[in-house]
Each structure stands twice: as C-alpha cells, then as structure tokens.
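Engineer: below: sequence and its predicted model.
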Amino acid sequence: MSFFPGTDPQAGDRFACDAIENLIIPRSSDIGGFAVRRALPSRQRRLVGPFIFFDRMGPALLRAGEALDVKPHPHIGLSTVTYLFDGEIKHRDSLGTELVIRPGDINLMTAGRGIVHSERTPENLRGRPLSVSGLQTWLALPDDREEIDPAFSHTGFEAMPAIDSDGASGRVVIGNFAGLSSPVPVFTDTLYVDLRLAPARRFPFPAAHEERAVYILSGELNVAGDGFAADQLLVFRPGDEITLEAGPQGCHLMLVGGAALNSKRYIWWNFVSSSRDRIEKAKEEWRTGRFDIVPGDEEEFVPLPNM
C-alpha cells in the first residue's frame, strides 16, 4: 500500500543478458495478513523514470472478519498510483474525495505540497472473504511541480486504450505506447502498461522512453535467451531495442518507465522531495497536526515513525 513499513528488496543474481541493467528481486513483507513485495526503491536502483516506489500487493485472500485498514497518513512531493487486479479499496483523502477503486481503474492522487489519505476495505464487503491483488506505485514529481496544490484523479477501466494484437492484450494505463495514449494526467513522460502475452508470443518494447523496466506478475519472460520468473523487476539499458517473449505458459507483465528526473530525490517514510529540509519540515508538520484531516475518517491516523 502507499503506507508500507517494509525493508528494501534484495539484489538479484547475476545474469547473462547484456540488455538488462538491473535485476531486482523484491523482498516480501506482511501487511495486515497479505504479502507485499517492494521492488523500488532498492539498493541497486532508486528510480525508473519517475517511478520511485513499486509495490506488488498480494494476491491474497482476506478471511471473513479481516479487512484492509490503512489509517490516514500524509504524503508530499509525489503522485500515488493505485491499480487493482482483484478486490476493492475505499479511498478517502483530505480534499474530501471518497471513492471505491475497482479492478482495472486507476486512482492517481497528487500530493504536491501535502495531502492525507486512507485506504480501507469498503463497508459492504466486510465480514466475508475478500481477495486482494494489485499494484501501488509512486511517481516523483518534477522539480517545478513538487509544491503544487494537491489533486485527485480517477480514471475508469473503459477509458484506457486497449492493446489487442494476435496473442498480446492489455491496457495503456499511463502514457503513450504502441500508438495508443492514456487519458490519465501526469506531469512528465511516464509509461505504465498492463500487458498479457500468450505462450511463446514475442512483443517489441521500443526504446522510445529514456528509462524502462518490466515487472513480471505471473508466468515466465524470456529476454535475449535468458528466462525470468514471476516477481522480478528487469531494468533495461537505455536505447536498446528489446523483444519480450512469453514462456510456455504465457506471462502477465507491467511495463514501467519514463523520463529521468533532473535532480536527486530523497525519500523518508511517505515523503519524497529534492530537499532534505523540506522532508524535515513535513515531519514536523505531521508531528504537530498541521496537515489537513480526512473527512469521514478523522478518528485514527498513522503516527510519525521513530526511524
């Protein structure tokens, strides 16, 4: 989830494929009864394009009586992106937004100078088993947008352009790919594509974006003769033309990338900034209650961690 007190991933094994700059094997942590795997940031790689945080949630089954309850917590300097494959999550934020995200939809919440939000199992689904599977990512904002006013954008599944090409299917979730453009608003070149390949299907991943990676959600992916299993992040060298080839069972992938940022980013807890001083200011603002509250979810909050 967007609040995740886990540790960084471990570095992967060495590999033969020269086209791959980094191989990252996420480290798994338990959040409320289901596994979350973090691929970014890692010891090897802090960002891919604007993506500074990449978490794989589940797949998992919450038993009857269990629920997802991420209490109100703050963000600065980033946009959170929530994308589900299964389950539902109710989002509330300090702008007054209250909305349930469902599989295939995108919630993009831009923190800018500061926002607070919570993520919980909807009331109508509590008390019965609930499957949860999806991705939570953060996009670091460009230098000139770090302190913009907070905003929220929801885009439904049906609005995202579909990929349908002889054994390749999916959606362009954010950005431009294969001649298709997503309507999701972002502030810099960003690529986020949900792609499924049939067994042995080959598909090009052009070098149109400055930085690119693939997260393998299921199945096996072959790149230049090397095979890679699920729950690995492959970061490709800039400029190389890549061909993605599915293994004998097919594969499900997320294509990730975009333009590199112009300056270094610091990340502490839920705060991202090009300035250490700005993060210290945000810590003090949360500690002293100067962030806005979340209407309808005012009774609880996540305290500032001691780390």
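Structural biologist: Structure's in. What do you need?

Engineer: from here on, just use CA atoms for contacts and neighbour counts.
Structural biologist: Will do.

Engineer: which residues does stretch 273-285 contact?
Structural biologist: Contacts to stretch 273-285, defined as CA atoms under 8 Å, 6 or more residues apart in numbering, come from residues 76-77, 140, 143, 146, 263-268, 271-272, 291, 304.

Engineer: the same query, at a cut-off of 6 Å, please.
Structural biologist: Residues outside stretch 273-285 that contact it (CA atoms under 6 Å, 6 or more residues apart in numbering) are G77, K264, R265, Y266.

Engineer: where neighbours are concerned, which of these has the most?
Structural biologist: Of all the contacts of stretch 273-285, the highest neighbour tally under other CA atoms under 10 Å goes to G77, namely 31 neighbours.

Engineer: surely that residue meets V272?
Structural biologist: Yes - G77 lies in contact with V272 (CA atoms under 6 Å); the separation is 5.1 Å.

Engineer: take this one as well and set it beside the first:
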Amino acid sequence: MPEIINPREHDLGGFKVRRALPDAKRRRVGPFVFFDHMGPHRFPVGEGIAVRPHPHIGLATVTYLWEGAISHRDSLGSQQDILPGDVNWMIAGRGIVHSERSPERFADQTHPIHGLQTWIALPEDRAEMAPAFEHHPAASLPSSERDGVRLVCVAGHGFGLRSPVSVQSDTLYVAIDLAAGAALPIPPEHVERALYLVEGEAELDAMPLPPWALVVLDADTTPVLRALSDCRLMLCGGAPLGPRFVWWNFVASSRERIEQAKLDWSEGRFERVPGETEFIPLPDK
C-alpha cells in the first residue's frame, strides 16, 4: 500500500504553507528533502510575500507556480520574477543568499499566490559546487498532451520528457493535469516516486487520493492514476542520495558542515544580496 504523508500546516501571518517533507515518518523522497505547498491564497492590498535575505548550502531550490508571481534576488546578482509555469532553479552549493518578495507592481492591488517550493539535495561530490541560478520560462519546458492528460517536465526526466533544468542527480519532477475521466499509468522509471494532489479529485488503482497529501508509491509498480474530476497533481522523486542533515535552510551530509554554515551566517561571511539591507538572523533553535 502507498505511504501517505499528511503535511503540517504553517500560518505565516494569514498565508498558509503545507510542509510534507521532511516528515517524522519519511525524511526524503528521492533527492527531495523539502516539499512546501504555498496557498492557494489571495493577498489583500498592501500585503504579500516578504522573505528577507537568508542563506542556503548543499541543495537546489525549485520554485513552480500556478498563480501569482515572486521576485527573486540573490547574492550572485540575479533578479528574476517567476510567473505561472516558469521554473526558478537555484543551486546553493557551497553557499548562496536570496530574498523572495511579491513584485512591487502588486503593492496597490490584491493578488494570488499558489505554487510549490521544494529543495533537492545535491550529491556529496557536488555539495560544495559553485552557486548558480537558472530561470526557465514556461514555454521552454517540454510537455505532452493526449487523451485528457497534460504533462510538463519541470526538472529531471519522466514519460519520455527531459527538462532543460541543470539537475545534479537522477530526478523526477512532473506537473500533471488530467481532465475528468482521464487515466495515466505511472511507470517505474525512478527508484522513488510520490504524488501530490493539488486540486480536484483522483484515485490511484481505485484508492481515492487525499487532497494536499504526499502519497509515496510502492517501488517497481505501475499504478494507474485516474481523474474523478478535472484535477492537478505533482509527481516527484528520483534516486535517493543517502541521509542528509537539515537544519533551518542548510542541508549537508555532516553535522560539522551545518555548524560551519551556522557560524558563517552569524559572523557575516556569506555574500550579500545587492540592493538588500535586511536579513533573517540565525534562529536560536
């Protein structure tokens, strides 16, 4: 039977985020060590996302939206708005700092936000690689559409599609849209796989899928996903990379590397984000 992970819900000042990974029962799915579902939410006038500069090491962050926009700025000098269907891919490597805010053009209007933010651990031999940032517009992502099934390969490869995103390990990250009544077999082409039902109703081998939960598929099986209504899902996974320590925004294969990152941030040794004067201090815990 598939394993079901019910996310913990966080209220960030009226803005809901559901965190499925890491979980006490399962820390990782393939290389994915962090899985956050943002929204759906509509900000009133004068409100929005305002995440001050903060650091990362040892991972790649992936942002994918269905509604809204986020302005990304980082210590490499990157400045990029992400829109629905685009991919922002930031490789932290040995260390990067970034901020995320609602675009200034939304300041005097209500605006939506709905999307996923995930972290993908880097392989040990790439964990200290140079930081990098990539933006891939929606039109650049490979897709297929047939018999009421639309697939978009966000990162890695799946269903004969391969994303242009520069993954560092075997990765599965595919956005799925199904029309009511459509069916999709999920092939066992990756070691670990998990489905997340974003909208609508669907079943997997006749088992109803719970909404807003991460369902880890059994290995070496080809379950059939069937839409009971128009629905939207995300399929993630890939090859596992082994245990990782996750503390705050840091991912590493040793506690010593985490401690070094904590010290580096508290003593101001990370690069700054141009144009930003604020930052998030190191948490007490």
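Structural biologist: Right, received. Where do you want to start? Quick caveat: nothing in here was measured; it's all calculated off a predicted structure.

Engineer: still on that earlier bit, quick check: the farthest pair among the contacts of stretch 273-285 of the first structure?
Structural biologist: G77 and K264 (12.6 Å; CA to CA).

Engineer: residues near the equivalent of G30 of the second structure over in the first structure, how many?
Structural biologist: Counting by TM-score structural alignment, G30 of the second structure lines up with G49 in the first structure. Using other CA under 10 Å, G49 of the first structure has 23 neighbouring residues.

Engineer: figure out how far stretch 242-252 of the second structure is from the centre of its chain.
Structural biologist: 15 Å (CA atoms, centre = their mean, to the nearest Å).

Engineer: who are the packing partners of the longest strand seen in the first structure?
Structural biologist: In the first structure, taking DSSP state E as the definition, the longest strand is strand 242-258. Contact here means 3 or more CA pairs under 6 Å, 6 or more residues apart in numbering; DSSP states H and E; on that basis strand 242-258 of the first structure packs against strand 190-197, strand 202-205, strand 211-223.

Engineer: what are the buried residues along it?
Structural biologist: Using 16 or more other CA atoms under 10 Å as the test for burial, strand 242-258 of the first structure gives 242, 244-247, 250-258.

Engineer: helix, strand, or coil at the equivalent of I148 of the first structure over in the second structure?
Structural biologist: Matched by TM-score structural alignment, I148 of the first structure corresponds to M129 in the second structure. At M129 of the second structure, secondary structure determined by DSSP: H, G, I helix; E, B strand; the rest coil is coil.

Engineer: please apply the same query to R105 of the second structure.
Structural biologist: Relying on three-state DSSP, one would call R105 of the second structure helix.

Engineer: show me what it lines up with in the first structure.
Structural biologist: Using TM-score structural alignment, R105 of the second structure sits opposite N124 in the first structure.

Engineer: just the strands in the stretch 1-150 of the second structure please.
Structural biologist: Here the stretch 1-150 of the second structure has its strands, by DSSP state E, counting those that start in this stretch, at 3-5, 8-11, 16-21, 32-43, 50-56, 59-67, 70-74, 79-82, 87-91, 96-101, 111-121, 132-136, 143-146, 149-158.

Engineer: distance between stretch 161-179 of the second structure and the chain's centre?
Structural biologist: Mean C-alpha position of stretch 161-179 of the second structure versus that of the full chain (CA atoms, centre = their mean) differs by 12 Å.

Engineer: what's the neighbour count on whichever residue in the second structure pairs up with E280 of the first structure?
Structural biologist: Under the alignment (TM-score structural alignment), E280 of the first structure pairs with E259 in the second structure. Using other CA under 10 Å, the number of residues around E259 of the second structure comes to 13.

Engineer: helix, strand or coil for E259 of the second structure?
Structural biologist: Put simply, E259 of the second structure is helix when judged by three-state DSSP.

Engineer: picking that back up, would you turn the helices and strands packed on strand 242-258 of the first structure into JSON lines with mean neighbour count and distance to G87 of the first structure?
Structural biologist: Converted to JSON lines, these look like this (neighbours: other CA atoms under 10 Å; distance: least, CA to CA, whole Å):
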{"stretch": "strand 190-197", "mean neighbour count": "23", "distance to G87 of the first structure": "17"}
{"stretch": "strand 202-205", "mean neighbour count": "16", "distance to G87 of the first structure": "29"}
{"stretch": "strand 211-223", "mean neighbour count": "22", "distance to G87 of the first structure": "16"}
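
Engineer: make a markdown table from the ones you listed and add distance to P26 of the first structure to it.
Structural biologist: Below are these laid out as a markdown table (distance: least, CA to CA, whole Å):
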| stretch | distance to P26 of the first structure |
| --- | --- |
| strand 190-197 | 19 |
| strand 202-205 | 23 |
| strand 211-223 | 10 |
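
Engineer: ok, which of the ones you listed comes nearest A168 of the first structure?
Structural biologist: The nearest among these, by CA to CA, is strand 190-197 at 4.7 Å.

Engineer: coming back round to it: and the match of E280 of the first structure, how close does it get to L12 of the second structure?
Structural biologist: Here the criterion is CA to CA, to the nearest Å. By it, E259 of the second structure lies 27 Å from L12 of the second structure.

Engineer: returning to what we had before: most packed of the strands of the stretch 1-150 of the second structure?
Structural biologist: Most buried of the strands of the stretch 1-150 of the second structure, by mean neighbour count (mean count of other CA atoms under 10 Å): strand 87-91, with a mean of 24.

Engineer: for that one, give me the average deviation versus the first structure.
Structural biologist: Here the mean offset of strand 87-91 of the second structure against the first structure after fitting is 0.3 Å, by mean CA distance after the TM-score superposition for the first structure.

Engineer: what do you get for stretch 32-40 of the second structure?
Structural biologist: With mean CA distance after the TM-score superposition for the first structure, stretch 32-40 of the second structure averages 0.3 Å from its match.
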